[in-house]
Structures are given as structure tokens and as C-alpha cells.
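Student: With the sequence up front, the predicted model follows.
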Amino acid sequence: MSETVELFEVGPRDGLQNEATLISAKDKIALVDLLSTAGFARIEVASFVSPKWVPQMATSADVLAGIKRKSGVSYAALTPNARGFEGAVQARADEVAIFGSASEGFSKANINATIAESLERFVPVVEAAKAIGIPVRGYISCTINCPYDGPTPPEASARVAQALHEMGCYELSLGDTTGHAYPNEITAMLRAVKSVVPNAKLAGHYHDTSGRALANIEASLTQGVRVFDTSIAGLGGCPYAPGASGNVATEYVAARLAELGYQTGLDLEVLMKAAQMARGLRGKGTI
């Protein structure tokens, strides 16, 4: 029996949020609906952040209202604070995610708060989610390198991971936000995090700026990680990590995992169609 690896599709949110040209809710819905037929268990489709800072996500409620929800698929939304959480609940997100950083510089640039302040902000969100039974996932940015502070010590990533785990996040997504990590750096970070958080609670989130995301996934597999965030067609980037490219392409990861003998449950033909659609959205400019 082959081992199973889950790919968490984040393209409709993490991928599209960095596109400068506004994409219509209708087009986003079409992409999510196609991805829903590919075999994913989880798809991140929305972000309830201020449209002033991320205008591409201003139609998040419309997207969640318009998609054809497929049984067995959890549709996720990013929620930075209590107001964002309320918006996600009203839009019927199946789960939410909070996002922190392992580096102080990125935390201040991304959410205008220190790491300690950001963790304090997350507590009421997690408590409110627990009260109504909505799962909360935690993102940790800059677990390897920070565009402002330089290299991130593995123990810094472990501290934030432990805090989010103890807070109640069911899974932690560990991000190589700049996309410059090497496999040995990923391995060192994972070993530090695994010393304080159960391995089954971890996921990799690797941007592909330097073309090493697949190698970093393979290094993570040797450490027992079996969940990875991927973005269809490699869409994405980060407005607060200049020069960072998108998350590693879903279709490439699925194909490589198949070569390595892992099962993903994904339909590669559907993924290729979705990748073509996603690439077509770039620069379309319809609102």
C-alpha cells in the first residue's frame, strides 16, 4: 500500500491575492468549482482581511456564497482578527486560519504587530471558533528566512508553533515565505518544531522563488510531514516579501509525488485544466 500525502489547495486565496489586476468573483468561483472536482479535501478560497490592504480579496463573501460546495470538501478562509472571523462565519466558511510569523520584522510589516501582540490577537478568534465548532488552522510565515531580519533561527519557529498548537490550532502550516530555503534548512526547522508539536499536526508551505520547493518537500517527507500547501499553476507571492514567487505549483507536486510512489487522490487531468484556467485569469481585468 502506498502512503498518502494530502495537498491543501491554496491557489484561490494565497495564489490570487497577490495579483494586481482585480479578478471577478465569477471567475474565482469558476476556478474553485473546477478545483472541487479534482479530489481535494481542503481548498482555501477566501480571506477576510481589510480590502484596503488586500483588494483582491474584497469579494471573498461573494465567492463563498457562489461556489458549488462539494460534499467532503472543506472550504477555508483566512481570518486575521475577530472581525474577519465574524465575516467568515457569516459567509459559511467550513474552517478558518490565523496567520503569524516566526520573525519580528515580518510580523510588523504584515500585520503591524509584534509576535507577542499577534498571538494575543489570535486568542479570541480561536476561542470563538471553538465555541461554535469551527476548526482553526495556523500559518507561520518566515520559518526559514525573513526579508527584514535575515535567517530565522529554528527555535524561533518552534516557539511560535508551540504557542499556536497550545492555543488550539488543529494544524500548523510552516512557511518558507521568501522561497529561498535549502532542504537542510527545512530539515533543521522541522526537527525543532517537531520537538514541541506532534508531527501529525504539521504541514509544509513552500514558495518556489529559487526553484527548490520540490526538493524541500522531499526533505520534509523524510521528516514525516504528509501535508503540503500548494497553489494551482504556481500562482501567488507575498506583498510583504518583495521578490517572492508563488507557492509551489499543485500540478507539479502531484506529479512528483506520484513518481515517488505516494497517493494524493488527485485527478491530474483536472489539475492541468485548472492550471490553464488559473493562468488565464492573470491580467484578465474583469470586475
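Tutor: Arrived safely, thanks for sending. Numbers count the residues shown, from 1 in each chain.
Student: C-alpha from now on. contacts and neighbour counts both.
Tutor: Noted.
Student: Which residue ranges of the protein form helices?
Tutor: 25-35, 60-66, 82-90, 104-111, 115-132, 154-167, 183-194, 213-222, 250-259, 268-281 (DSSP state H).
Student: burial count for residue 26?
Tutor: Neighbouring residues of residue 26 were enumerated by other C-alpha atoms under 10 Å; the total is 15.
Student: From residue 78, how far off is it?
Tutor: Taking C-alpha to C-alpha, to the nearest Å as the measure, residue 26 falls 20 Å from residue 78.
Student: Kindly report the same for residue 193.
Tutor: Using C-alpha to C-alpha, which is the criterion applied here, residue 193 is 23 Å from residue 78.
Student: Tell me which of those two has more neighbours.
Tutor: residue 78 (27 against 23).
Student: Give me the neighbour count for residue 258.
Tutor: Neighbouring residues of residue 258 were enumerated by other C-alpha under 10 Å; the total is 17.
Student: Also residue 82?
Tutor: If you count neighbours by other C-alpha under 10 Å, residue 82 ends up with 17.
Student: Now do the contacts for it.
Tutor: For residue 82, the contacting residues are 124, 125, taking C-alpha atoms under 8 Å, 6 or more residues apart in numbering as the criterion.
Student: ok, 6 Å please
Tutor: Neighbouring residues of residue 82 by C-alpha atoms under 6 Å, 6 or more residues apart in numbering: residue 125.
Student: Can you check which of the helices of the chain gets nearest to residue 230?
Tutor: Smallest distance to residue 230 across the helices of the chain (C-alpha to C-alpha): 4.9 Å, for helix 250-259.
Student: Run the angle between the closest one and helix 268-281 for me.
Tutor: Inter-element angle recorded for helix 250-259 and helix 268-281: 160 degrees (by axes from the mean of the first three to the mean of the last three C-alpha atoms, to 10 degrees).
Student: alright, now check it against this:
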Amino acid sequence: MYSEPEPEIAGRMRGMHIFAAVALDATPIGSREAWGWRGRTLGRPVATSSGDGWLRVVSAPAHRAGGRLWTGPQEAERSMPSAVPRPRLRGRRTWTEGEYGYLAELYDKATHPTVTSHEPVLQAAPDLDDAWWDGLSTALDAIAAVPSDRVAVRQAYLDRAMPKYLGIAVDTAAPAWSTAHGDLHWANLTRPRLAILDWEGWGAAPAGYDAALLYAYSLLVPETAARIRERLGYLLDSRSGRFAELVVITELLQSTTRGDNLELEGALRTRLGELAG
């Protein structure tokens, strides 16, 4: 849910979305477009013979197409229990054209809007009732219990990146691991009825990772950050949860070196100081 990319990428992706719609017997409706990071994905509402849906096209250089990120939604469809609310995957296609490989995924249409429409970072407190928070807690517990050999965060990355980006001496061995969604931010959550979107990167991560990521993306809105600690404190207020926060801070501070999440840097460093203290 990012801004539209540069014209060359936008034109190529729109053309591939039309191609995918024909291949999956879908017709784009309306003018809404949902762009992924730097134009890597494009999603649009579509009409099909079985009802309205959502068609998402993913692109990557041909030599990097495939692998964990491309199989994530398909494997989530097979593995995630009903306690995890999400649009169901109806069909998929893969193909290569020129220098790029593509994946098209046809989903049920989400019936409610995402909490934020573009960036993952929260800028204002959303109106979320107790049922929404209860559903999120239940979903995170259910995700954590799913057995899988998928990996969302690698120990080798922690060993390399945590000392570099945290700038402090830290034990990089995760106290515990569990299954995580892996990209739990506000543009991947719907309201007022909860659904969790974007299942590309799910897999094993330090326990508490999803709660820690959502908390980090909420640091600019203290009211919501406090609400997360109130409702998900059982995941965060432990040795594992504090370690997960350090992992998330590592990743997001690294992202600022690429020009992303710059508005979060000050809050992340403040929180790092609290954890390190």
C-alpha cells in the first residue's frame, strides 16, 4: 500500500495486471490501485463469475522469481486455521516476460478497508473496538501454533545485523521461535472487521515478532502504542518479547538507510534506549 512508482514501472505493471485478468477470467472494476513497495506489486478489485474479487500481481527479476515469497499465500491457504481471518486465495498463475517473472493471485475481495490506506506507519489513532483486539490476539496465537518449515527471520541475519544497526552489545540468540505473519502492519489489517492481508513472508521468527512489529509501526501514536501493550502485553512483556522488539528495531533502522521509514527513526532509537537501559 505504497505510492505509485515511476511511470516505466507503473506502465509495465498495469499491462501485466491486464494480462493476468484475462488469464484468470477476471475484469478489473473501478479505478482503485494498491501499489506495493517500489511498484513490486499491484492489486485491483475485479469482477468474476463467482463474485467480486481482488487480483494482485507480483513482479521480480526473472532470475529471482519464485521461492518463499511467491509460495507464501498458497501455503498459507493450506495451513492457516479458520481462527485467522483472511481473504481466501481462489487461483494463481505464474509467467515470465522479458527480464521479469510474474505471479498473479486472485483472492476473495476484502469486505472492509485497511486501517491505513498507504504506508505501514500509523499516523493517527484508529477507532478499534474490543472485539477487533480480541480477534487479533486470537489470530496471532493461532498463527504462532502453525507448524511450518518456512522462515521469516533467519538467525544468521540476527547475528550479522543486530550489532551493526543497534550499535550495542547484544545476545543475538533468540530466546524462542514461533510462526509469524511476518509483515503485520496497519496497511495489512482491515477494520471494523479484522482480516489479515499479504501472506508472502510468513514463517518462523523470534516469538512475539508480529506484536513487536505492529507496536513499532505505532510509535508515533502513543495512544495506540499503549493500547497494543495493554492488549498484546502477554507477547511483548517477556524476555522473548523484548528480544523481538530489538529484532524489529534492527530491521526498521536498516530500512532507514535505504530511505524508508525515516519518520520512525527517532522513535525507534528512543525505544532502543529504553530496552537497552
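Tutor: Yes, it's here. Source: prediction; values computed, not measured.
Student: TM-score them against each other, please.
Tutor: Remark: TM-score between the superposed chains equals 0.32 [TM-score structural alignment, normalised by the length of the second structure]; 148 aligned residues with a C-alpha RMSD of 6.0 Å.
Student: Nearest spatial neighbour of residue 164 of the first structure, chain-adjacent residues omitted?
Tutor: residue 138 (6.6 Å; C-alpha to C-alpha, 6 or more residues apart in numbering).
Student: And for that neighbour, the neighbour number?
Tutor: Here the neighbour count serves as a burial measure; for residue 138 of the first structure (other C-alpha under 10 Å) it reads 26.
Student: measure it to residue 126 of the first structure for me?
Tutor: Taking C-alpha to C-alpha as the measure, residue 138 of the first structure and residue 126 of the first structure are separated by 10 Å.
Student: helices or strands up against the helix or strand where residue 229 of the second structure lies?
Tutor: If you go by DSSP states H and E, residue 229 of the second structure is part of helix 222-231. For helix 222-231 of the second structure, the contact count by 3 or more C-alpha pairs under 6 Å, 6 or more residues apart in numbering; DSSP states H and E identifies no helix or strand as a packing neighbour.
Student: Show me what counts as buried in it.
Tutor: The neighbour-count check on helix 222-231 of the second structure (16 or more other C-alpha atoms under 10 Å) flags 224, 225, 228, 229, 231 as buried.
Student: Dump those residues to CSV, plus distance to residue 44 of the second structure.
Tutor: Shown next, in CSV, are the buried residues of helix 222-231 of the second structure (distance: C-alpha to C-alpha, whole Å):
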residue, distance to residue 44 of the second structure
224, 29
225, 31
228, 31
229, 34
231, 33
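Student: Which positions within stretch 234-241 of the second structure qualify as buried?
Tutor: Within stretch 234-241 of the second structure, the residues scored as buried using 16+ other C-alpha under 10 Å are 235, 236, 240, 241.
Student: how long is it end to end?
Tutor: Calculated as C-alpha to C-alpha, the first-to-last residue distance of stretch 234-241 of the second structure is 8 Å.
Student: all strands for the stretch 151-277 of the second structure, in order.
Tutor: Under the criterion DSSP state E, counting those that start in this stretch, the stretch 151-277 of the second structure carries strands at the ranges 177-180, 203-206.
Student: Out of these, the one nearest residue 161 of the second structure is which?
Tutor: Closest among the strands of the stretch 151-277 of the second structure, once you apply C-alpha to C-alpha, is strand 203-206, at 14.5 Å.
Student: circling back to that earlier point, now distance to residue 229 of the first structure too, for the helices of the first structure, in JSON lines please.
Tutor: Formatted as JSON lines, these follow (distance: least, C-alpha to C-alpha, whole Å):
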{"stretch": "helix 25-35", "distance to residue 229 of the first structure": "14"}
{"stretch": "helix 60-66", "distance to residue 229 of the first structure": "20"}
{"stretch": "helix 82-90", "distance to residue 229 of the first structure": "20"}
{"stretch": "helix 104-111", "distance to residue 229 of the first structure": "20"}
{"stretch": "helix 115-132", "distance to residue 229 of the first structure": "21"}
{"stretch": "helix 154-167", "distance to residue 229 of the first structure": "17"}
{"stretch": "helix 183-194", "distance to residue 229 of the first structure": "15"}
{"stretch": "helix 213-222", "distance to residue 229 of the first structure": "10"}
{"stretch": "helix 250-259", "distance to residue 229 of the first structure": "8"}
{"stretch": "helix 268-281", "distance to residue 229 of the first structure": "15"}
